[in-house]
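Trainee: One predicted model, sequence on top.
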Amino acid sequence: MANTKRTGKSRILLWLLLLIGAAIAAAAYVYRAPIGGYADVGTAYAARVGCSCRFVSDRSLKDCNKDKLSGMELVTLVDDPQAKSVTARFPLVTSSTATYREGYGCVLEKWEG
């Protein structure tokens, strides 16, 4: 039967990991409004620019990903060729979609918030 007693070092490591996790959760809670705001604006910008790149310039989505600004590495782009739209997602926070409309270019769908 395995020894289930924790050594002093493993207890310290466990408490340290719990403390780090609690600090990250507290920071995310305190800064949730700015994080959400930047994520909303970032995904809207990426969706509109990605849509224009994909459906106005007729480039591949892989090529359009190269145009993202630095700091937007977490934003992912997904296209829908049938709907002529691009959706930008910031994981676990928000997403925005822009759709190509003849005569208007790429238009963001209405924000709810």
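Mentor: Structure received. Numbering: from 1, shown residues only.
Trainee: contacts, neighbours, all on C-alpha from now
Mentor: Fine.
Trainee: helix or strand for the nearest residue to Leu108 once chain neighbours are set aside, which one?
Mentor: With Cα to Cα, 6 or more residues apart in numbering as the criterion, Leu108 has its nearest non-adjacent residue at 4.1 Å, and that residue is Ala98. Under the assignment given by DSSP states H and E, the secondary-structure element containing Ala98 is strand 94-101.
Trainee: Structure two is appended below for comparative analysis:
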Amino acid sequence: MAKAGTRSSPSKPRRGLWILLAIITAVTALCFHYRAQALGFAQAATAYSARVACSCRFVAGRGMKDCAKDKPQGTELVTLVDDVEARSVTARFPLIASDTAIYREGYGCVLKEWDD
């Protein structure tokens, strides 16, 4: 039994729960703090990757596996999907951003939102 006036220490599973909660809180705070930078990076990465991959695929005539090698370092999470019929390439950054570049005769590849 514990002596009167002393507290018993929390059990290990309970301490582990508090540590896990502190880690989750810290990660959430960091994500919230850097959300604008992350969104900006994701949008720039998808726009750039879609445009470059579209040019690689439909101007240079290379395959998508070969075009994926042209992605700059830091854009490993960006996935590329081509649509041969639409002559377009879509780049996606998971859960954050997506951009599509379309080949237009005489203009090359342009981002879909800029295509009017």
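Mentor: Good, I have the coordinates. As the structure is a prediction and not an experimental result, all values here were calculated from the model.
Trainee: Report the separation between whichever residue in structure 2 pairs up with the residue nearest to Leu108 of structure 1 and Val59 of structure 2.
Mentor: With TM-score structural alignment as the criterion, Ala98 of structure 1 lines up with Ala101 in structure 2. Ala101 of structure 2 sits at a distance of 12 Å from Val59 of structure 2 (criterion: Cα to Cα, to the nearest Å).
Trainee: and these two? which has more neighbours close in?
Mentor: Taking Ala101 of structure 2 and Val59 together and counting by other Cα atoms under 10 Å, Ala101 has the greater number of neighbours (29 against 15).
Trainee: give me every residue that touches the match of Ala98 of structure 1.
Mentor: Contact partners of Ala101 of structure 2, counting by Cα atoms under 8 Å, 6 or more residues apart in numbering, are 47, 50-51, 54, 88-90, 109-112.
Trainee: do Cys51 of structure 1 as well
Mentor: Cys51 of structure 1 makes contact with 79, 84-86, 98-100, 106, according to Cα under 8 Å, 6+ apart.
Trainee: Could you find the counterpart of it in structure 2?
Mentor: In structure 2, the residue paired with Cys51 of structure 1 according to TM-score structural alignment is Cys54.
Trainee: Run through the helices of structure 2 in chain order.
Mentor: Under the criterion DSSP state H, structure 2 carries helices at the ranges 12-33, 35-54, 64-68.
Trainee: just the angle between the second one and strand 97-104, please?
Mentor: Going back to what we said before, that points to helix 35-54 of structure 2. Between the axes of helix 35-54 of structure 2 and strand 97-104, defined by axes from the mean of the first three to the mean of the last three Cα atoms, to 10 degrees, the angle is 30 degrees.
Trainee: This completes my enquiry, with thanks.
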